[in-house]
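Trainee: Sequence first, predicted model second:
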Amino acid sequence: MTRESLTDAYLQASAGIPARDLLGELPQSDFLNALYKGRYLSRPVFLGHEEHQRLVADLDNFRTALTSLPDRLYGGDLTAFARAVGMSELQVSAVMRSRGPAPTRVGRLDMYADTSGLRVLEVNMGGALGGLDCADMSRALLEHPVLASFAERHDLTYVDTMQELVDSVFAESGFEPGSRPVVAMTDWPATFDKLSSYMTHYCARWQELGLDAHPCHVGHLDVRDDGVWLGDRKVDIIYRMFLIEDLLESAEAPGLMNPVLDAAHRGQVKIFTPMDAEVFGSKGALAMLSDERNRGLFSPAELASLDRILPWTRMVRPGKVTLENGERVDLLDYALANQEHLALKPTQLHGGHGVVLGWLPEVTPEDWHAQLTAAVDGPYVLQRRVVPVPELFQTDADDPQPWMVSWGIFTVASGYGGGFTRATTISSGTELISLTNGAAVGTVLHATT
């Protein structure tokens, strides 16, 4: 079965049941409610067996191509690569001081499902990812007998993403399972108060899974001659919830982060994930993967996956580019004439910050021209609009209603790491899907046969 046929079958199986009654044990989860405030989708989204297998292969090919870019384009010079994707010198320095032996395998591809399948909008590399608790959502939803029976009939399952994440922390930080390393789950001061309750629940879960984890922010860490301490605990691993863009928050920000990065550079503490993960999460890297000038660098399998899941993406630079049909055009002239088909995005920011969607009615041609002109030669990309196919979800009172869904597909040390969804109703008119914009959240089940 396919995503569409599984969805149709489940909507029939759950017909007449109000959305609030399909949530299983979700409303009772203190852990999830600490962050999501009860905003849950009434069902998982589905992947058929062949779709799932193809996605797993595409993820592997995509990651191989992405993480090889410094070698294939810059002779292994990560500094040159970081500058090329739009990082400031301050950020480049942070990357190089906490560089890992190999790029992390932990990441999340944010995707839309259009008529051709799942397409990548952006890549988030590293541990500072929303939705890693999606297995809790799956377990809670499957407590409802209708979904449990449906999943059994169609051989549907999910990945325990939290367990896979913990396994990845052990594998990539060099600690043996059972060693119970002390982990400082470290946020940035400006956001810690908002997330501290959720992080406390998160750390309690990790305690059960073998990590001696404790919530904090960067300012709580004490860098001493013999290492990094959190209160009376010497820290083995800093689990990085803060982002490289936090370095630019204020003039005081480097003073908070630099001692921690220096301690990692001296080998006194492990950072999971190292700051070099942020380089591969840049939208500038997507532009390099999409650029027709680089096609000769990739294998046929990598190219097939890139063509399947990556929309046309280019750095905002003057000059000629090639479109999907092979036509050569001036990038700026083309962007000005095709505003309704393009999004302008900063290469480094997350959560939709700084994104200009050319098709929105409030973005006038004059606004688009001004934004595009200001972005030239800066850390910005243009990306082809991906139009998602609406997904139907049960409501409390009416027939199923269409929602626009953003799929977050995880990668972990072992490969495919499960999926997380955020969605807004089509009727809301919200185009940037995020928790701050009121999105509801959910999870992904895939067929094993």
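Mentor: Perfect, thanks for sending it. Residues are numbered from 1 along each chain as shown.
Trainee: Please make it C-alpha for all contacts and neighbour counts, starting now.
Mentor: Fine.
Trainee: So what touches stretch 124-132?
Mentor: Stretch 124-132 has contacts (C-alpha atoms under 8 Å, 6 or more residues apart in numbering) with 104-110, 161-162, 165, 239-243, 272-274, 277-278, 280-282, 408, 419-421.
Trainee: what's the span of that stretch from first residue to last?
Mentor: In stretch 124-132, first residue to last residue: 12 Å (C-alpha to C-alpha, to the nearest Å).
Trainee: Alongside the first one, take a look at this:
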Amino acid sequence: MDSSVTSRYVTESANPDGGLRTLTTRAEIPAVYGTSYGHLLLPRPVFVSEQEIGAFADDLAAIFRVLVSLPGRCFGGDLHRYGAAIGLPPELIEVMTEGATGDPLLYARADAFHDGARFRLLELNVGSELGGVDIAQLNRAFLDVPAFRAFAEANGLDHTDTMAHLVAGLRGAAGGVADADPVHPVVALIEGPGALGDHDGVFLSIQEDMRGHGIELLLGEIQELAEGADGKLALHGRPVDVVLRYFAAGQIAGDPVARAALTRLNRAHAAGRTALFTPLEGALFTSKAALGLLHRPEVRATLTEAEQDLVDRVLPHTWVLSGESGGGDSDSDSSGDTGDASYAEALAHARAHRTSLVLKPGIGYSADGVVIGRDVTEEQWQEALERTAVRDYVAQELVVPALEQVVDPQSGRTEGWVANWGVFVTPQGYGGAFCRALRPQDGAVITYANPGTRGTCVFTHPAARPEESRI
């Protein structure tokens, strides 16, 4: 990574009177965003060249296209067989495949490390239930601080507004809905049953940011959606043009009321009465085990040389650990149902290479269930591997990230932080980014459940400083 902008920022932050060291306290952060995140801010933003992160977003889009092609390439087009191969239980597959078209929308956020040479993809979260879409509020607040604005102008800094990408997607979805205003559609953010209050600060911040983009956002839960005589759905009496989905398949499966509500929503979507952004079909490709399939020999054999190079460049080697995983289409010459053999081989590799691997649930949030091999004993590692017999897991090659240098506002000391990059990709390409960061001494798993985790926004810069590019 080009660290010249970061170096200049750190150097200028060493001056206690320059304004950069105390950026987060000088910035006037929007009220709702500040309530949710103001106490969790990293002392500075992070920087990356626009060319590098744009190229990474292009790679993410290409990875997405490969993932979406796997059911047709390797499983005879059968989404249920594909779902079983990545360890999804039948009840989740049923929910995810209802109304599936085989062509899910590209709207995703990667979690990635930068190892000092390039970005490495840890997981790809496909679908609209993504955190961080309101991060540009922080970019704008920082740019309103004179000292930072001067630094940004001197270094050609820019940022991409993720909310603008989301709003464009919502307006595009509204364009196919009868009687909807395509510029000012009625949009409802819908959570699963009983879950809206669990993240109310996050949703209120999204609502605040979206209002600034000209869209009123309603908040509700899926069982509250009512169907009118014309097939259009309403929330609390308000007809809804577009549902912004924040519920997950696991919140629907096993709940008859929620399941019936999803069927009503899918029916309204198919009829063009209320659009669903985005259908649950995308969840079939968000499992970490889906990425693991790309390293299975029988699946890799179906990839072109360019696709194999893409996987090798972007994705750390990932092994699927699930005794139920099938290898592919038994009718294809290039793949066969080798799940048991592949599972045994992957498990044997994981048992022998603890210190170079990370164990992760195939489906999971906030680093739940993640075990970093080098941070546990051999006995603890073997116990963790035993859980793969009853729950889908992957073992992934450990990526050692480069540290982000940050000046502590109080002490003036420069410390290294590990940054987990959240990089959005949409049909328009790179859709913005944010970072969550943690000092190595505060742990190894970067999640807000860890009290040492801090978050910040991302600014891009040209490959060379503006004045250097004219030489």
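Mentor: Alright, I've got the coordinates. Computed from a predicted model, the values in this text were never measured in an experiment.
Trainee: circling back to that earlier point, now intersect the contacts of stretch 124-132 of structure 1 with the helices, please.
Mentor: Assignment to helices by DSSP state H places the following of those there: Thr161, Met162, Leu165, Ala277, Glu278, Phe280.
Trainee: what would those look like in JSON lines with neighbour count?
Mentor: JSON lines is the format used below for these (neighbours: other C-alpha atoms under 10 Å):
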{"residue": "Thr161", "neighbour count": "23"}
{"residue": "Met162", "neighbour count": "21"}
{"residue": "Leu165", "neighbour count": "23"}
{"residue": "Ala277", "neighbour count": "26"}
{"residue": "Glu278", "neighbour count": "22"}
{"residue": "Phe280", "neighbour count": "27"}
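Trainee: of those, closest to His154 of structure 1?
Mentor: Nearest to His154 of structure 1 among those is Thr161, at 21.2 Å by C-alpha to C-alpha.
Trainee: in structure 1, which residue is closest to the centre?
Mentor: Arg108 (3.4 Å; C-alpha atoms, centre = their mean).
Trainee: Identify the single longest helix in structure 2, thanks.
Mentor: Counting by DSSP H, the longest helix found in structure 2 is helix 50-74.
Trainee: Residues touching the following helix or strand past it, excluding its own?
Mentor: Under the assignment DSSP states H and E, the closest C-terminal helix or strand after helix 50-74 of structure 2 is helix 79-85. Applying C-alpha under 8 Å, 6+ apart, the contact partners of helix 79-85 of structure 2 are 70-71, 75, 89-90, 93-94, 97, 284, 324-328, 339.
Trainee: Looking at those residues, spot the one nearest Leu40 of structure 2.
Mentor: Ranked by distance to Leu40 of structure 2 (C-alpha to C-alpha), the contacts of helix 79-85 of structure 2 are led by Leu284 at 32.2 Å.
Trainee: Just give me the match in structure 1 for that closest one.
Mentor: Matched by TM-score structural alignment, Leu284 of structure 2 corresponds to Val279 in structure 1.
Trainee: and the nearest residue to its match once chain neighbours are set aside, how many residues sit next to it?
Mentor: Sequence neighbours aside, Ala82 is the residue nearest to Val279 of structure 1 in space, at 5.8 Å (criterion: C-alpha to C-alpha, 6 or more residues apart in numbering). Ala82 of structure 1 has 25 neighbouring residues, counting by other C-alpha atoms under 10 Å.
Trainee: cool, Glu123 of structure 2 as well?
Mentor: Using other C-alpha under 10 Å, Glu123 of structure 2 is surrounded by 20 other residues.
Trainee: Do I have it right that it meets Phe285?
Mentor: No. Glu123 of structure 2 is beyond contact range of Phe285, at 10.3 Å (criterion: C-alpha atoms under 8 Å).
Trainee: residue contacts, the residue nearest to the centre of structure 1?
Mentor: Per C-alpha under 8 Å, 6+ apart, neighbours of Arg108 of structure 1: Val123, Asn124, Met125, Leu129, Gly408, Ile409, Phe410, Thr411.
Trainee: from those residues, which is closest to Ala213 of structure 1?
Mentor: Leu129 (17.0 Å).
Trainee: For the closest one, what is the enclosing helix or strand?
Mentor: Counting by DSSP H and E, no helix or strand carries Leu129 of structure 1.
Trainee: Counterpart of it over in structure 2?
Mentor: Under the alignment (TM-score structural alignment), Leu129 of structure 1 pairs with Leu130 in structure 2.
Trainee: Trace Glu404 of structure 2 over to structure 1, please.
Mentor: Aligned against structure 1 - with TM-score structural alignment as the criterion - Glu404 of structure 2 pairs with Glu391.
Trainee: So that match is in contact with Pro402, correct?
Mentor: Yes. Counting by C-alpha under 8 Å, Glu391 of structure 1 does reach Pro402; the two are 5.3 Å apart.
Trainee: Find the helix or strand that the counterpart of Ala263 of structure 1 in structure 2 is a member of.
Mentor: Under the alignment (TM-score structural alignment), Ala263 of structure 1 maps onto Leu265 of structure 2. Using DSSP H and E, Leu265 of structure 2 falls within helix 256-270.
Trainee: how many other residues sit next to the match of Ala263 of structure 1?
Mentor: Other residues near Leu265 of structure 2 come to 25 when the count uses other C-alpha under 10 Å.
Trainee: repeat for Gly369 of structure 2
Mentor: Other residues near Gly369 of structure 2 number 15, with proximity taken as other C-alpha under 10 Å.
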